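A.B. asks: I need the structure of the sequence given here:
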Amino acid sequence: MRIVMVCPSYPPRELTCGVGDYTRCLAEELARGGDDVTVVTSTGYAGPRTGVVRVLPVLGDGAEPRRWWDAGDVLDVQYAPDLYRGRSRITRIPLLARFARGGPSVVVTFHTLLDGSLGARLAVPWLLATAAHSISANEEVSAMIRRRLPGLAKRCTEIPIGSNIATAPGAGSSRREERARLALPADAPILVHFGLVYPGKGLETLFEAFAVLRQRVRDARLLIVGDTRPEERGYRAGLESLAERAAIASAVTWAGHRPGDEVSRLLQTADLYVVPYDDGATIRRGSLIAGLAHGLPVVSTRSSLASAYLRDGDNVALVPPRDARALAAKLAELLGAPAEAARLGRGARALAERFAWPVIAAETRRVFARVRERR
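C.D. replies: Predicted coordinates for the structure are as follows:
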């Protein structure tokens, strides 16, 4: 099948983008399965244009969609409101393609729906109504569509995201080496947090909980892996000040941005993987999926949205959001019960099989085939 995927933030780019990473992983997996895949992205793209996936960096140069949609039988628009500010013409594509002779079948993959803007409130129902079909990339999007646009829910299929961090071969065997390279104690309990550093990730709660934990587990260390965007550097400085005030700064290591294979090895240094989101854990969080995919004991927070995937005490350990003492107690409990932590890790790895890229690609391919048959 010939597939065109539209994503303005397709990597590599200066700034990390979860939707861009998702598009890269899915495009490459579809191509490995025999599909002919072209990615249309913005003119800021800085990578190769040929390879397993062809890349056309034409968004933003005024190019009409008809100039590039001929490369596909199916066109899949990766949608999050912030990706298309100033690119409102993207919302015309499903309708234009529907009435164009030989045009592609258009699918819209929704990663998020709303950002508070009027444009997003207008664009989402329009795209759902005019696309041949839609894909929801997580339970939050699915629930919002059912609640706000119930008449269009049947036009949408949920296919969760996968981890954009592949497990590095032999990563487990390098655990001691990675700890030594980072000047981390070989046998001390290590907590790892991974993801972009910005408000909402629960890092304030994590630091406060870590300070409480250190009163009981004196040699515990915390490793923060992930990039900080320029606009969030002030926020990170505030976290560093919090660490100083809580007297944990010497026990916190900031690893910063690292290549994917190195991130995988850093994750493997963890005794516990801690992602205490302010709004609770859901499968839209790529950082959560990364921990599951690495078979780590994941400690996170409860969401108000019931999940068909996350089961407290089975494949993840959950505590109330923004509750540092509850988080500290759970961390201490699991550090004191390595067999229980290992069982959680096995549950995480089993769940992650549902989010493997070959599974995601196969489900996506079936959606594409159905809409093409109806063309």
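A.B. asks: from here on, contacts and neighbour counts on C-alpha atoms
C.D. replies: Fine.
A.B. asks: So the nearest residue to Thr205 once chain neighbours are set aside versus Leu206, what's the distance?
C.D. replies: Of all residues not flanking Thr205 in the chain, Ala324 sits nearest, at 5.1 Å (Cα to Cα, 6 or more residues apart in numbering). Distance of Ala324 to Leu206, given as Cα to Cα, to the nearest Å: 7 Å.
A.B. asks: Please name the residues that touch the most centrally placed residue in the chain.
C.D. replies: The centre of the chain sits closest to Gly286, judged by Cα atoms, centre = their mean, with a distance of 2.3 Å. Applying Cα atoms under 8 Å, 6 or more residues apart in numbering to Gly286 gives the contacts Gly18, Ile161, Gly162, Ser163, Asn164.
A.B. asks: one more time with 6 Å
C.D. replies: Neighbouring residues of Gly286 by Cα atoms under 6 Å, 6 or more residues apart in numbering: Ser163.
A.B. asks: Check the spacing between it and Tyr198 real quick.
C.D. replies: 14 Å.
A.B. asks: for the longest helix anywhere in the chain, which positions count as buried?
C.D. replies: Determined from DSSP state H, the single longest helix within the chain is helix 357-374. Judged by neighbour count using 16 or more other Cα atoms under 10 Å, the buried positions of helix 357-374 are Trp357, Pro358, Val359, Ile360, Ala361, Glu363, Thr364, Arg365, Val367, Phe368, Val371, Arg372.
A.B. asks: what's in contact with that helix?
C.D. replies: Contact partners of helix 357-374, identified using Cα under 6 Å, 6+ apart, comprise Leu30.
A.B. asks: how far out from the middle of the chain is that helix?
C.D. replies: Chain-centre distance of helix 357-374: 20 Å, with Cα atoms, centre = their mean, to the nearest Å.
A.B. asks: cool, and stretch 255-275?
C.D. replies: Taking mean C-alpha positions (Cα atoms, centre = their mean), stretch 255-275 and its chain are 15 Å apart.
A.B. asks: same question, stretch 80-93
C.D. replies: Its chain's C-alpha centre and that of stretch 80-93 lie 21 Å apart, by Cα atoms, centre = their mean.
A.B. asks: what about that stretch, start to end distance?
C.D. replies: Chord length of stretch 80-93, first to last residue, is 16 Å (Cα to Cα).
A.B. asks: Following up with a second sequence; could you model it the same way so I can compare the two?
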Amino acid sequence: MVERHLITSEYPPQQGGVSDYSHLIATGLAAEGETIHVWCRAAQGEYPNDSGVAVHRELGDIAPANLRRVGRMLDQFSAPRSLLVQWVPHGYGYHAMNLPFCLWLWNRAAVKGDTVELMVHEPFLAFGGGTWKQKGAAVVHRIMTMILLNAASRVWLSIPAWEKALRPYAIGRRVPFAWLPVASNIPVIDDPIAVKDLRAYYAPAGEFVVGHFGTYGKLIADLLMPSVPTLMHGSSNQTLLLIGRGSEKLREEIVRKHPEIVRRIHATGSLCATDLSRHLSACDVMIQPYPDGVSSRRTSVMVSLSHGLPIVTTSGHLTESLWTASDAVAITPVGDVAAFVESIRRVLADANERERLSAAARSLYKKQFDLKHTIAALREGKCSSAELAVTLN
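C.D. replies: Sure thing, here's the model as predicted:
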């Protein structure tokens, strides 16, 4: 029986993308017969109880004393241990500069003989701009990266672009890199009656329901702020549904500046997975702009794809070629508000195009991003079929 140790900075009941992803991976591997040990921090709330998954909430504040204790606990398992580390530099405390954690992982590989695999969700802070503290953190992040790449036997990447960023810090070491896309963390709920009721509530006159799903961070909110009023002022036959944690705040900001559209903008706030799926299914089109462009690390677009929703999104420097090659989304350059809004209007005006985008979205998700591809790749220890199918440029 395969035994694997998943080390993560977040795990349910904590909220966050890494938490959701870690839970999906743990339960997905366990469903294939592996015994999974999750090492994480303690958290408030109801803990999941999944078959085949043992959760050890022992990381504390991830200080050296915590790591020594966890190390002794790991030593009780048969050597060599297989460690799968969910890596985001800001996730492990110490003001996003936890060098002791990286050195601890290096010790697990070099001294204890454990196999360390990294799943890189985000590599490091970029240089340029920011405060001197941020510039200092960017330097430390690269030192951390060199240590981690010296420890790792394999590096999994949420987007192919991270390989170009990370490869120089392997310092000539031939570490295999492989793309491992992030799957949707929201199951599709088939509940047509509830969806009909939601549409009647949000669009009582039969208007189009334009949706956006996310957590409404500043960079994405800045893209939505000019686009939404432009879209809404162009037609009275649509209503906007902002879905997810933080949506109420963005609605308030938009309405404060544009009170004339107050009745046509709705916000759900945080929803459970079941209600979230129902609200998504009530939408005619999803608008999902991203400041660095749509990419396979964006869980919010994966959720929309898996639900078979027509998507209007943006291209940027992190956008993989598959998004245009697949023709599964309507895509415009990031920052071009006029083109973005015009693309939304064009999709809304064409029922055949919405139907085509819906089918293409569902097909792309199943072929490239379904969780089964991720689990198969981790178990086989090699690139998934999804990676082989995409041109990385």
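A.B. asks: Give the aligned equivalent of the residue nearest to the centre of structure 1 in structure 2.
C.D. replies: In structure 2, Gly286 of structure 1 lines up with Thr299, judged by TM-score structural alignment.
A.B. asks: Look up how far Asp292 of structure 2 lies from that match.
C.D. replies: Thr299 of structure 2 is 14 Å from Asp292 of structure 2, where distance means Cα to Cα.
A.B. asks: Over to Ile171 of structure 2?
C.D. replies: Separation of Ile171 of structure 2 from Asp292 of structure 2 (Cα to Cα): 27 Å.
A.B. asks: Among the two, which residue is more densely surrounded?
C.D. replies: Asp292 (17 against 12; other Cα atoms under 10 Å).
A.B. asks: Now the more buried one: closest residue in space, sequence neighbours ignored.
C.D. replies: The shortest distance from Asp292 of structure 2 to any residue other than its chain neighbours is 4.7 Å, reached at Gly316 (Cα to Cα, 6+ apart).
A.B. asks: Show me what the one you found lines up with in structure 1.
C.D. replies: Using TM-score structural alignment, the equivalent of Gly316 of structure 2 in structure 1 is Ser303.
A.B. asks: number of nearby residues for its match?
C.D. replies: For Ser303 of structure 1, the tally of surrounding residues (other Cα under 10 Å) stands at 17.
A.B. asks: thinking it is in contact with Asp278, fair?
C.D. replies: No: Ser303 of structure 1 lies out of contact with Asp278 (Cα atoms under 6 Å); the separation is 8.9 Å.
A.B. asks: counterpart of Arg89 of structure 1 in structure 2?
C.D. replies: Mapped onto structure 2 by TM-score structural alignment, Arg89 of structure 1 lines up with Pro100.
A.B. asks: Find the nearest non-adjacent residue to its match, please.
C.D. replies: Closest to Pro100 of structure 2 by Cα to Cα, 6+ apart is Pro64, at 6.4 Å.
A.B. asks: Now do the strands in structure 1.
C.D. replies: For structure 1, the strands defined by DSSP state E cover 2-6, 36-42, 54-59, 74-79, 105-110, 133-136, 156-158, 190-194, 221-225, 252-256, 272-275, 298-301, 317-319.
A.B. asks: Any chance of the ones you listed in JSON lines with mean neighbour count and distance to Val124 of structure 1 as columns?
C.D. replies: Conversion of those to JSON lines gives the following (neighbours: other Cα atoms under 10 Å; distance: least, Cα to Cα, whole Å):
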{"stretch": "strand 2-6", "mean neighbour count": "24", "distance to Val124 of structure 1": "16"}
{"stretch": "strand 36-42", "mean neighbour count": "23", "distance to Val124 of structure 1": "20"}
{"stretch": "strand 54-59", "mean neighbour count": "20", "distance to Val124 of structure 1": "20"}
{"stretch": "strand 74-79", "mean neighbour count": "26", "distance to Val124 of structure 1": "9"}
{"stretch": "strand 105-110", "mean neighbour count": "26", "distance to Val124 of structure 1": "9"}
{"stretch": "strand 133-136", "mean neighbour count": "25", "distance to Val124 of structure 1": "11"}
{"stretch": "strand 156-158", "mean neighbour count": "19", "distance to Val124 of structure 1": "12"}
{"stretch": "strand 190-194", "mean neighbour count": "24", "distance to Val124 of structure 1": "30"}
{"stretch": "strand 221-225", "mean neighbour count": "23", "distance to Val124 of structure 1": "34"}
{"stretch": "strand 252-256", "mean neighbour count": "16", "distance to Val124 of structure 1": "35"}
{"stretch": "strand 272-275", "mean neighbour count": "28", "distance to Val124 of structure 1": "29"}
{"stretch": "strand 298-301", "mean neighbour count": "26", "distance to Val124 of structure 1": "29"}
{"stretch": "strand 317-319", "mean neighbour count": "22", "distance to Val124 of structure 1": "32"}
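A.B. asks: how near is the match of Gly316 of structure 2 to Arg233 of structure 1?
C.D. replies: Distance, Ser303 of structure 1 to Arg233 of structure 1, using Cα to Cα: 27 Å.
A.B. asks: re the thing from before, around the equivalent of the residue nearest to Thr205 of structure 1 over in structure 2, how many other residues sit close by?
C.D. replies: Alignment note (TM-score structural alignment): Ala324 of structure 1 maps to Val337 of structure 2. Applying other Cα under 10 Å, we find 18 residues neighbouring Val337 of structure 2.
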